[in-house]
Structure formats: C-alpha cells, structure tokens
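Undergrad: Generate coordinates for the sequence data below:
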Amino acid sequence: MKNILIPVEFDTNTQKLIDTGSLLAEKFHSKIWLIHIAAPEPDFVQYTSGTGPNNEREARALVLKKERKIIQEYSDALNKKSIDSTALLVQGQTIETIMEKVDTLHIDLIITGNNKHGFIYKLFIESVSDEIIKKSKIPVLLVPLDSIP
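TA: Below is the predicted model:
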C-alpha cells in the first residue's frame, strides 16, 4: 500500500481521518494524499447591485486561498512527523474528481468518514462515503464519525 487518499471537508472530523491515515502510513511507509474538492466555478454569475463577476471571482479566490492554506497546514504537519504527504485542492464534482485522482495518483486505499444517520436521512440523501464505496475499485476504509445534529 503505497498511496492513501484522504478526502477532507475541513470539519471537526478531519483530524480523525488524518490520524487514521497517519497510523497506516507509518506502518506501511505509504504516502498520504490529502484532497479537498472545492465547488466548481459557477456557470452563471448573478449581477446584482454592488456585485458583479469581478466581485464574485475575488470572493471565490479568497475562499480558495483560505482552503488551500488549511489543507497545506494539514499536509505540513504530516511531513513534520516524517510522513510523506501532499495537499491537493481541486475544483470539480466531488465523486468524479475523487475517482479521477484515484486513477491518476495510483491510490491503493481511500480513507473517508462515515456518519451515523437514520433511515429517513438515508432515504433522501446519499452520503459522499456511500458514493465512494459504490464507485471505487480499490479498498475504502470507513472511519466512524460522530453525527452532527
């Protein structure tokens, strides 16, 4: 197991996923790829008073810059612990982008979180981890996470 992919969402559970990945990476001398999928650029930018395409682009650029800094800090912390890590911030559709990176980076394992949800929630909303499991051709490690009410 040479390459581990950990999709992160910058929530309270991110560190738990990274800690799980780092344990495996230490044991197997694996590289960790941290990936955050940012929303793709909107096809339509609404013109309202005081805002326009330039303001929207500037605001979006600030968000991406902040997200890039956060994911890089996670990666730097792993590298300081002598765990080979690279941070990726990619704009796109979440599942499709993750599956594309699995192929291009030769990922051997995906580590993702799994929140406990009730039947009604699952009936109407399918989680990212569920979609990853359905589409992945490689092993997926589900880390149990606390549900957020």
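Undergrad: hey, let's count contacts and neighbours off CA atoms from now on
TA: Will do.
Undergrad: Would you mark the buried spots in the lengthiest helix in the chain?
TA: Counting by DSSP state H, the longest helix found in the chain is helix 53-80. Neighbour counts using 16 or more other Cα atoms under 10 Å place Leu64, Glu67, Arg68, Ile71, Gln72, Tyr74, Ser75, Asp76, Leu78 of helix 53-80 among the buried residues.
Undergrad: and if you look at stretch 35-52?
TA: For stretch 35-52, by 16+ other Cα under 10 Å, it's Ile35, His36, Ile37, Ala38.
Undergrad: Straight-line length of it, end to end?
TA: Terminal residues of stretch 35-52 are spaced 30 Å apart (Cα to Cα, to the nearest Å).
Undergrad: try stretch 122-137
TA: End-to-end distance (Cα to Cα), stretch 122-137: 23 Å.
Undergrad: what does it contact?
TA: Applying Cα atoms under 8 Å, 6 or more residues apart in numbering, the contact partners of stretch 122-137 are Thr94, Ile95, Met99, Thr112, Gly113, Asn114, Val140, Leu142.
Undergrad: Please provide the structure for the following sequence as well, for comparison with the first:
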Amino acid sequence: MKNLLVAIDRRKDAEELITHAIKMAKLTDAKIWIMHVMEADPDDFLAREAGPQYVYEKRAKERKNASEEIQSWVEEVKEKYSIEIEGLLIQGEVIKSIKNIVEERNIDLVLAGHKKKNLLYGLFTANKKKDLIDDLKIPLMAIPLS
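TA: Sure, this is the predicted structure:
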C-alpha cells in the first residue's frame, strides 16, 4: 500500500480519521492524502450576478479557512511523524472528486468516517457512501466516528 486517501467531510471528525491514517501509513510506509471537497462556485457569470455577494464572500472565507486547516494538519503530521503527506481542497461533487483523485494519485485505500447509527441505513438507501462504495475499484475503510 503506497497511497492512502483520507476523505474529510466534517472538520470535527478529521483528526480521528487522520490518526487512523497515520497508524496505517506507519505500518505500510504509505503516503497520506487528506482531501476535503467543497461546493463549487457557479461557473456561469449570470448565476454569480443573480446571487447576493455575501454568499460568495462566505464561501471564499470557508474555502480559505478549510485550506489553512488542511495545511496545518499536513505540517503537524510532517513534524511529528515524518510521514509523507499532502492536502487537497477540491470544489465539486464529492463522489466524482474522490474517484478522480483515486485515479490520478494511484490511491490504494480510501479512509472515510461514518456515524454508527447511519451506516446501515445509508448502505440501503440512495446516498453518497453507497454510491462511493459502488463506484470505487479499491477498498474503502469506514471508520466509526465517536
């Protein structure tokens, strides 16, 4: 195993997922990729004109904060553990973005979190987790989050 992708949805769960990735990276000498997918801004100029400016300013601030947070995790892991790690902040659809990164970076395993009470329901209903499991051609490790 050479490349692990940590798919982060909620920042409060990120440290728990990163901790699991560090343990696996130590055992396999793998590189860690931390990835967070954010909603994309509209490409259409008219769509930008139609929306209030504060919405775009809020998204820009959230994007900046998320980028800084990912970079701080990357620096912390590099300093503490000397593990090769990179952070990715991507705009777009979650499943499509994860699939693209898996292919582009030759990811061997995706680590993603789940809440215990939602996993079974999610596996049998139309949701992002099930779609991701169906679309990936590599293992997906679901980490129970506290």
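Undergrad: Could I get the TM-score for this pair?
TA: Here the TM-score for the pair of chains, by TM-score structural alignment, normalised by the length of the second structure, is 0.84; 142 aligned residues with a Cα RMSD of 2.5 Å.
Undergrad: circling back to that earlier point, inside helices: which ones of the buried residues of stretch 35-52 of the first structure?
TA: Assigned to helices by DSSP H, none of the buried residues of stretch 35-52 of the first structure qualify.
Undergrad: out of those residues, who's nearest Thr86 of the first structure?
TA: Ile35 (8.5 Å; Cα to Cα).
Undergrad: which secondary structure elements does the longest helix of the first structure contact?
TA: Judged by 3 or more Cα pairs under 8 Å, 6 or more residues apart in numbering; DSSP states H and E, helix 53-80 of the first structure is in contact with strand 31-38, strand 85-91.
Undergrad: A strand includes Ala25 of the second structure, no?
TA: No - applying DSSP: H, G, I helix; E, B strand; the rest coil, one finds Ala25 of the second structure to be helix, outside a strand.
Undergrad: what's near enough to touch it?
TA: Taking Cα under 8 Å, 6+ apart as the test, what Ala25 of the second structure contacts is Leu4, Lys31, Ile32, Ile83.
Undergrad: hmm, try it at 7 Å
TA: Lys31, Ile32 (Cα atoms under 7 Å, 6 or more residues apart in numbering).
Undergrad: what do you get for Glu39 of the second structure?
TA: Glu39 of the second structure neighbours (Cα under 7 Å, 6+ apart): Gln91, Gly92.
Undergrad: can you do 8 Å?
TA: Gln91, Gly92, Glu93.
Undergrad: now swap in Ile18 of the first structure and tell me
TA: With Cα under 8 Å, 6+ apart, Ile18 of the first structure has these contacts: Ile6.
Undergrad: Please give the element, helix or strand, for it.
TA: Element membership for Ile18 of the first structure (DSSP states H and E) is helix 14-28.
Undergrad: Neighbour-wise, give me the winner out of the contacts of stretch 122-137 of the first structure.
TA: Thr112 (26 neighbours; other Cα atoms under 10 Å).
Undergrad: so that residue makes contact with Asn13?
TA: No - shown here, Thr112 of the first structure and Asn13 do not form a contact pair, counting by Cα atoms under 8 Å, at 10.1 Å.
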